[in-house]
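> model the structure of this input:
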Amino acid sequence: MNKNVAIIGAGFSGAVIANQLAKAGYQVEVFESRSHVAGNCHSERDKETDVMVHVYGPHIFHTDNERVWAFVNEFGKFNSYTNRVKAITNGRVYTLPINLLTINQFFGKTFRPAEAQEFLASLGDKTIENPLTFEDQALRFVGRELYEAFFKTYTVKQWGLEPTQLPASILKRLPVRFNYDDNYFSHKYQGMPADGYTSIVEKMLDVPGVTVHLNTVFDPALKGDYAHVFYSGPIDAWFNHQEGRLPYRTLDFEVLRETGDYQGNAVINYCDNAQPYTRITEHKHFSPWEKHEGTVCYVEYSRQCTEKDIPYYPIRLANDKVQLERYLQLAQNETNVTFVGRLGTYRYLDMDVTIGEALDAAEKFLACASENSPMPAFVVNPLG
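Down below sits the predicted model:
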């Protein structure tokens, strides 16, 4: 029996699957096109300041999944971390997500929770019964003033599209609270790895049976050399973009190094057109247990991804569904290949979901192998 498995990509999806299959006795080869592991979660010490920098933009771990939380803690210590985001719009600083403080600051009120809830409900557009677009969703639930101050322009800068072109599901990720809770997330477990994400991934891959090939692009023509291939790269790239390139957003970063404290907070969003960038992140605040005299900030710009860029966010517009479905059909017709992760399934996934699905994929593969049955192209339906 061939017990050789190839994994394309050394991010969380690939590392988790490699770890689990190697522990089950498989010989796993991981192929990574970049010079490092951990994908877009890669972190490293800044040479000038010694600040732990999230090289491809910040990642905060948050989950309600106890299995995932227990799993990642096997590979390193996670320190408690709460993400408290600030937003600048119309020359003033507010707290995100929109909460009781934001509402009272913005409207110059002193509402109690029930009063704020009633007030916000009065601002919503009740004629929009079934919100289909991002704009519909915002107007229905927070009204035009908050929508235009915090969401409309920021969305155009982030996605390069008008909010009327984006699905309502994007805004459903953003909560509105009627108390003074300014924790950006509401999950049970929230934290930051004390030694960075790359250390976590390196330890996942540091098990007998795993070989990592950095700076190596895998040729799909070699898939027959392996019992199975797990692919976490862009699904359209696996098929040489034969149905055209799926649309992604990418990010550019302007790096600032200063002394002291640059902005007093890890994340500040810029929600209007006064600045062309979407946000500034100050990375030493992601490790508040450390002390540094210097500081490193990323000024973040979002734009359309080209073939030479690193893809960050799948856009998934309604008119792209036909193109995506063609790729999904091509994937279903493949043999001994499973597509995983954000890029492999063309979905926006948080880290905990990525890890959970990777654990499920490894478990499914081992079950299929024991039953001598084929492994599916997708463990989770990308359109589900």
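
> can we go C-alpha only for contacts and neighbour counts from here?
Will do.

> off-centre distance for the host helix or strand of Leu328?
In this assignment (DSSP states H and E), Leu328 forms part of helix 321-332. Its chain's C-alpha centre and that of helix 321-332 lie 22 Å apart, by CA atoms, centre = their mean, to the nearest Å.

> list the helices and strands the helix or strand just after it packs on?
The helix or strand immediately downstream of helix 321-332 is strand 337-339, counting by DSSP H and E. Counting contacts by 3 or more CA pairs under 8 Å, 6 or more residues apart in numbering; DSSP states H and E, strand 337-339 packs against strand 228-231.

> list the buried residues of the strand it packs on.
For strand 228-231, a neighbour-count test (16 or more other CA atoms under 10 Å) marks 228-231 as buried.

> what's next to it, contact-wise?
If you take CA atoms under 8 Å, 6 or more residues apart in numbering as the criterion, strand 228-231 is touched by 4-9, 14, 223, 336-340, 344.

> next SSE downstream of that strand?
helix 235-238.

> tell me what that following helix is packed against?
Looks like helix 235-238 contacts helix 341-345 (3+ CA pairs under 8 Å, 6+ apart).

> also this sequence, please, to line up against the first:
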Amino acid sequence: MKFLCVGAGFSCAVIARELAQSGHKVTVIDQRSHTAGNCHTERDKETNVMVHIYGPHIFHTNNETVWNYLQKFGEFMPYTNRVKAVSGGQVYSLPVNLHTINQFYGKTFSPKEAKAWITEQSDQSITEPQTFEEQAMKFVGKDLYQAFFKGYTAKQWGVSPTKLPASILKRLPVRFNYDDNYFAHKYQGMPKNGYTEIVDNILNHENITVQLNTPFDETMLSEYDHVFWSAPLDAWFKHQFGKLGYRTLDFEAFTDEGDFQGNAVINYCDEAVPYTRITEHKYFASWEQHEKTVCYKEFSRSCEDGDIPYYPIRLAEDQALLSQYENLANQAKGVSFVGRLGTYRYLDMDVTIAEALKTAQGVLDDLANNQAIQPFYFA
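As a prediction, this is how the structure comes out:
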């Protein structure tokens, strides 16, 4: 069959590779001038630092299948994400751990003492947290919530934490030991030569044609048997019910001599500071040596026309709109929706790759059984 993949990020790259290896012809298009989507990396001309152009992407997973799959297309180096946070004029360690608690309260708690203290601070009257704020108050109490979560979250999402679902905070653990590894996954690392090389290697197959600087046009549909759509879900339907809400990011890049902040990621938790964090990109490749450094100040805002969407908001009004688009999508013929934008869900890289592998296998199985290709392949 002849397939068209719209978008040259991980979702479509993996699907294209799996289908190509089974003998199908796949064309991958992207309106941008590069592959790898928002994971795109390239060398900064002034400093030679490998820069994550659309903000840092740190690979972490417990999925051994995904980890082994990526190893076939590029070398990964060990990397541990140790985030710092500035709050009220002090520098702390994130995620909230025993060191953070002791420093914040001026204590020398043992793990058991810290756990008892946090239980005392937390709002135990909240049995079923519905909002981000309620979840935080139940987890860590008012002081830590206001110091590390309230302002940062308001900047990141553009709305009060009282309007965000509690599920968002489940990604942020509290630890009663001195472990400051931001992630708790078995496999963690950074690609030695950047993500773009890996995506290019995945796309490097005789049955795959890549066309960059190529926006999707409906006239293309007559040339292909099926489309995989990793662009925004509502865009496929020409926003007929209205636009789903996405957040976008603006980056203020700057260079410096030597070392700027001494760490890859420093969050700025106070709402009065307009940016959410500063990232120093040479620290994402600690095995390299550079005399200069490149940093990004990161600002989050609502996605407007012409902006690059980064992640879905999924507030109540978006959920209602989403259900209308999902109903349309489930009836659509000749298209499958994939990835963070195509399915309007917040997905980490490992989940994106796992779902792409599952989608490709589902398509191959359906074709083998003379079944129609489905619009969605995630559970």
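
> so after superposing, what's the score?
Once superposed, chain against chain, the TM-score is 0.99 (TM-score structural alignment, normalised by the length of the second structure); 379 aligned residues with a CA RMSD of 0.8 Å.

> closest to Asp360 of the first structure out of the buried residues of strand 228-231 of the first structure?
Phe230 (12.7 Å; CA to CA).

> helices of the first structure, start to end?
12-23, 66-72, 100-107, 113-123, 134-141, 143-146, 153-159, 197-205, 235-238, 321-332, 341-345, 351-371 (DSSP state H).

> please pull up the equivalent of Pro129 of the second structure in the first structure.
Applying TM-score structural alignment, one finds that Pro129 of the second structure aligns to Pro131 in the first structure.

> which residue packs closest to that match, ignoring adjacent ones?
Among residues not flanking Pro131 of the first structure along the chain, Gln137 sits closest, at 5.1 Å (CA to CA, 6 or more residues apart in numbering).

> so how many other residues sit close to the one you found?
Using other CA atoms under 10 Å, Gln137 of the first structure has 26 other residues around it.

> so it sits against Ile170, correct?
No: Gln137 of the first structure is not in contact with Ile170 according to CA atoms under 8 Å; the separation is 9.3 Å.

> correct me if wrong: Lys61 of the first structure contacts Asp352.
I think there's a mix-up here, since residue 61 of the first structure is Phe and not Lys. Yes: contact criterion CA under 8 Å: Phe61 of the first structure and Asp352 qualify, at 7.2 Å.

> these two: which has the busier surroundings?
A direct count of neighbours by other CA under 10 Å for Phe61 of the first structure and Asp352 places Phe61 higher, at 23 against 19.

> alignment lookup: the more buried one to the second structure.
Checking TM-score structural alignment: Phe61 of the first structure goes with Phe59.

> go on, Glu290 of the first structure?
Aligned partner of Glu290 of the first structure by TM-score structural alignment: Glu288.

> what of Asn269 of the first structure?
Here Asn269 of the first structure is matched to Asn267 in the second structure, going by TM-score structural alignment.

> Glu129 of the first structure: neighbouring residues, count only.
10.

> excluding chain neighbours, give the residue nearest to it in space.
Arg140 (7.9 Å).

> how many residues are close by that neighbour?
Quick note: Arg140 of the first structure (other CA under 10 Å) scores 22 neighbours.

> my read: it touches Leu120, true?
No: counting by CA under 8 Å, Arg140 of the first structure stays clear of Leu120, with 10.0 Å between them.

> need the counterpart of Asn207 of the second structure in the first structure.
With TM-score structural alignment as the criterion, Asn207 of the second structure matches Gly209.

> and that match, what is it in contact with?
If you count contacts by CA under 8 Å, 6+ apart, then Gly209 of the first structure has 22-23, 25-28 around it.

> chain neighbours aside, what residue packs nearest to Glu334 of the first structure?
In space, Glu334 of the first structure is closest to Ala377, 7.3 Å off (CA to CA, 6+ apart).

> how about that neighbour, what's its partner in the second structure?
Match for Ala377 of the first structure (TM-score structural alignment): Pro375.

> show me the contacts for its match.
For Pro375 of the second structure, the contact set (CA under 8 Å, 6+ apart) comprises 329-333, 335-337.

> go with 6 Å
The neighbours of Pro375 of the second structure, taking CA atoms under 6 Å, 6 or more residues apart in numbering as the test, are 330, 335-337.

> distance check, it against Leu328 of the second structure.
10 Å (CA to CA, to the nearest Å).

> do the same with Lys155 of the second structure
The gap separating Lys155 of the second structure from Leu328 of the second structure is 33 Å, by CA to CA.

> the two: who's more crowded?
When neighbours are counted by other CA under 10 Å, Lys155 of the second structure and Leu328 differ, and Lys155 comes out ahead with 23 against 13.

> quick one, what contacts the aligned residue in the first structure for His185 of the second structure?
The equivalent of His185 of the second structure in the first structure is His187 (alignment by TM-score structural alignment). By CA under 6 Å, 6+ apart, the residues touching His187 of the first structure are 62-64.

> and the residues you listed, which are buried?
Applying 16+ other CA under 10 Å to the contacts of His187 of the first structure flags 62-63 as buried.

> filter the contacts of His187 of the first structure down to the ones in strands?
62-63 (DSSP state E).

> just send the contacts of His187 of the first structure back as CSV, with distance to Phe365 of the first structure too.
Output for these, formatted as CSV (distance: CA to CA, whole Å):
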residue, distance to Phe365 of the first structure
His62, 27
Thr63, 25
Asp64, 25
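
> what range does stretch 157-167 of the first structure cover in the second structure?
Stretch 157-167 of the first structure covers residues 155-165 of the second structure once aligned (TM-score structural alignment).

> so how far is that stretch off the chain centroid?
Worked out by CA atoms, centre = their mean, stretch 155-165 of the second structure lies 18 Å from the chain centre.

> still on that earlier bit, would you check how far apart the match of Phe61 of the first structure and Lys358 of the second structure are?
Counting by CA to CA - Phe59 of the second structure and Lys358 of the second structure are separated by 19 Å.

> now Phe109 of the second structure
46 Å.

> same question, Lys333 of the second structure
Taken as CA to CA, the span from Lys333 of the second structure to Lys358 of the second structure is 19 Å.

> who's more crowded, the two?
The residue with more neighbours, out of Lys333 of the second structure and Lys358, is Lys358; 16 against 13, by other CA under 10 Å.

> the first structure: which residue goes with the more buried one?
By TM-score structural alignment, Lys358 of the second structure lines up with Asp360.

> which stretch among the helices of the first structure comes nearest Phe253 of the first structure?
Taking the helices of the first structure one by one with CA to CA, helix 153-159 is closest: 13.4 Å.

> what comes into contact with that closest one?
162, 271-272, 302.

> switch to 10 Å and redo it
89, 134-135, 147-148, 151, 160-163, 165-166, 170-171, 248-251, 269-273, 275-279, 300-304, 313, 315 (CA atoms under 10 Å, 6 or more residues apart in numbering).
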